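A.B. asks: here is a sequence with its predicted model. Questions after.
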Amino acid sequence: MAGVTATARIVARRDGRGGTALPVLAGEGPLALRRTRGDADCARVTLVGAMSGPLGGDRFTVRAEVAEGARLRVGSAAATLALPGQGTRDARYRVMLDVAAGAELRWLPEQLISAAGSELYVTTVAEVSPAGRLVLREEQVLGRAGEQPGRLVSRLTVRVGGRCVLDQELDCGPGAPPGWDGPAGLGGYRAVGQLIVVRPEFASAPVPARVLGDTAAVLPLAGPAVLVGAVAPDALRLRTVLDQALADLG
């Protein structure tokens, strides 16, 4: 089976009345986009999975552009479930984000669950202006309850003003390099996540590094950005840690 190829695109711009308009809100196939109730000056979009997936062989791309002065929050209606397809091909999921000066993007999807037998490669690239703001959360759950995980390779790249402040890759599950689940890797935990916060004020007032309990840490990056990395036994406890870290950052 060849799999499904689908693209979704969001463009947010100021509407001239103090709010944010969405001149482009287009999805296809399994990538359906819905505008939902937002704040007075912030548009809100929900990604609704119109079918199961990604399955083996699928190729999905989501692009979001937030123009100068606009504010956008993007979430998803449910967790993304990576499943094996009928063939032997892997699935690919790309997320491309662009945040202009004075703009703000809050990218807060639900968890990605790597089901047994699946093979998914996720690539997320965020380009942020030095005067832009970004909150980006990624959460991966390795396997459904009582099952082993599939293969999951997730790469996250964040550039601020064209300068790379983060480029990291998570590779886990069957076929991953040895040690991914050992003490120097996930340490036996099955939920892993990261929170990236980019704010112009961090350039002059960097966030200090600190640990959060036993399985999470706040790490300042080489730019106006901070990374929170965490592992947890399950998705609920992972979300609790990341939500608390975001609240602490103000």
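C.D. replies: Yep, it's here. Residues are numbered from 1 along each chain as shown.

A.B. asks: please count neighbours and contacts with C-alpha atoms only from this point.
C.D. replies: Will do.

A.B. asks: how about the helices in this structure?
C.D. replies: 235-249 (DSSP state H).

A.B. asks: grab the most central residue of it for me.
C.D. replies: E138 (3.8 Å; C-alpha atoms, centre = their mean).

A.B. asks: that residue and I113 touch, don't they?
C.D. replies: No - counting by C-alpha atoms under 8 Å, E138 stays clear of I113, with 11.3 Å between them.

A.B. asks: ok, the residue nearest to the centre of the chain to L105 distance?
C.D. replies: From E138 over to L105 the distance is 14 Å, taken as C-alpha to C-alpha, to the nearest Å.

A.B. asks: in contact with V197, which residues?
C.D. replies: R133, L134, V135, L136, A225, V226, L227 (C-alpha atoms under 8 Å, 6 or more residues apart in numbering).

A.B. asks: any idea which of those is closest to R159?
C.D. replies: A225 (9.9 Å; C-alpha to C-alpha).

A.B. asks: next up, the contacts around that closest one.
C.D. replies: V165, I196, V197, V198, R199, F202, A203.

A.B. asks: what's the neighbour count on A184?
C.D. replies: By the measure other C-alpha atoms under 10 Å, the count of residues near A184 is 8.

A.B. asks: second structure for comparison follows:
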Amino acid sequence: MSLRATARVVAAADGTLPVLESDGPFALRRTRSTDTYTRVTVVGAMSAPLGGDDLTLEARARDGARLAVDAAAATVALPGRTPAPAHYRVRLDVGADAVLRWLPEPLVSARGSDLRAHTTVELADSARLVLREEQILGRHGEEPGTLVTRLTVHRSGRPLFDQELAYGPGAPGGWDGPAVLAGRRAVGQLLVVDPEFADKPVAAGPLAETAVVTPLAGPAALVSALAEDALSLRRVLDAALDRLAPV
């Protein structure tokens, strides 16, 4: 039987969490923070997503709030009893003068799985966002499942960024070719939206052999990276995070 679940977190400017609702595989826990952010950690309560599951994770930083969300472990997409794809939706809302640091662990696409993951973000004009996404295509020694990911960001109601990526046997041909992944199995991106970039835009250029930073209108910057494995990918994105969005 497929699973439907929605978990929610809302952070206020005074550091409280008016809403902290766990559901299904999402166990939300307030965890200790060493900085000025209210920190929430997503703990996996069961194996998910499986084929046919429909999961939603929502986070809202109200005006003036500083919210950091991370995870205790990677999310592993697995095949289920039904051939239907699983859906994993993340919905983020960041209010005026608020900051959201969305830094989950990687999403692993296991062989035989079929997952559609869509992250949507709504930003106020003065909001700041740090968002990291990492996809690991297959566990050690195995081919990946089918994975389609989309990231859609609006700022002040206007489109800022909209990108869809597809990998695995259900993706269009060429996804693993020399012009795309070139055989690599770890892919990630770091999106930073900061009003200060309007006056001091980030310069475009390489960050590593297979990583590049691209300034976006908005103001924002996108880091796109490839790597041989999850550890190498995280090192590249951590270096980019320290450069573009230090705590």
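C.D. replies: Looks like it arrived, so ask away. All values reported here derive from a predicted model rather than from experimental measurement.

A.B. asks: circling back: can you find the partner of the residue nearest to the centre of the first structure in the second structure?
C.D. replies: Here E138 of the first structure is matched to E133 in the second structure, going by TM-score structural alignment.

A.B. asks: before we move on, what about R63 of the first structure?
C.D. replies: R63 of the first structure maps onto E58 in the second structure, by TM-score structural alignment.

A.B. asks: I'd say its match and A7 touch.
C.D. replies: Yes - using C-alpha under 8 Å, E58 of the second structure is in contact with A7, at 6.2 Å.

A.B. asks: looking at these two, which has the bigger crowd around it?
C.D. replies: Remark: of E58 of the second structure and A7, A7 carries more neighbours, 21 against 17, as counted by other C-alpha under 10 Å.

A.B. asks: with adjacent residues omitted, what lies nearest to the aligned residue in the second structure for L33 of the first structure?
C.D. replies: When the second structure is aligned by TM-score structural alignment, L33 of the first structure is paired with L28. With sequence-adjacent residues excluded and distances taken as C-alpha to C-alpha, 6 or more residues apart in numbering, L28 of the second structure is closest to V42, at 4.9 Å.

A.B. asks: do A98 of the second structure as well
C.D. replies: Per C-alpha to C-alpha, 6+ apart, closest to A98 of the second structure is G64, 4.3 Å.

A.B. asks: my read: the one you found touches G15, true?
C.D. replies: No - counting by C-alpha under 8 Å, G15 is not a contact partner of G64 of the second structure; they are 9.7 Å apart.

A.B. asks: so for the two, which sits in the more crowded spot?
C.D. replies: Taking neighbours as other C-alpha under 10 Å, G64 of the second structure and G15 compare with G64 leading, 19 against 15.

A.B. asks: who's in contact with that one?
C.D. replies: G64 of the second structure neighbours (C-alpha under 8 Å, 6+ apart): A12, A13, G95, A96, D97, A98, V99.

A.B. asks: any idea how many residues pack against the first one?
C.D. replies: Just to be clear, that refers to A12 of the second structure. If we define neighbours as other C-alpha under 10 Å, then A12 of the second structure has 20 of them.

A.B. asks: contact partners for the counterpart of A203 of the first structure in the second structure?
C.D. replies: The alignment partner of A203 of the first structure in the second structure, by TM-score structural alignment, is A198. Residues counted as contacts of A198 of the second structure (C-alpha under 8 Å, 6+ apart) are G218, P219.

A.B. asks: swap the cut-off to 7 Å and go again
C.D. replies: Residues near A198 of the second structure by C-alpha atoms under 7 Å, 6 or more residues apart in numbering: P219.

A.B. asks: surely R60 of the second structure meets R91?
C.D. replies: No - in this structure, R60 of the second structure is not within contact of R91 by C-alpha atoms under 7 Å, at 8.3 Å.

A.B. asks: quick one, which of the two is more surrounded?
C.D. replies: R60 (23 against 16).

A.B. asks: what's the local residue count around the corresponding residue of the first structure for P144 of the second structure?
C.D. replies: Mapped onto the first structure by TM-score structural alignment, P144 of the second structure lines up with P149. Residues within reach of P149 of the first structure, counting by other C-alpha under 10 Å, total 23.

A.B. asks: circling back: show the buried residues in the contacts of A225 of the first structure.
C.D. replies: V165, I196, V197, V198, R199, F202 (16 or more other C-alpha atoms under 10 Å).

A.B. asks: what about the residue nearest to the centre of the first structure, distance to T5 of the first structure?
C.D. replies: Going from E138 of the first structure to T5 of the first structure by C-alpha to C-alpha gives 22 Å.

A.B. asks: residues contacting the match of P144 of the second structure?
C.D. replies: S114, A115, A116, L142, G143, G173.

A.B. asks: run a quick neighbour tally on the residue nearest to it when sequence neighbours are not counted.
C.D. replies: Take P149 of the first structure and drop its neighbours on the chain: the residue closest to it by C-alpha to C-alpha, 6+ apart is G143, 3.9 Å away. By other C-alpha under 10 Å, 23 other residues sit near G143 of the first structure.

A.B. asks: can you check A32 of the first structure too?
C.D. replies: Count around A32 of the first structure with other C-alpha under 10 Å applied: 19.

A.B. asks: so what's the closest residue in space to it that isn't next to it in sequence up against?
C.D. replies: What sits nearest to A32 of the first structure in space, not counting adjacent residues and going by C-alpha to C-alpha, 6+ apart, is V48, at 5.1 Å. Listed by C-alpha under 7 Å, 6+ apart, the contact partners of V48 of the first structure are L31, A32, L33, S76, A77.
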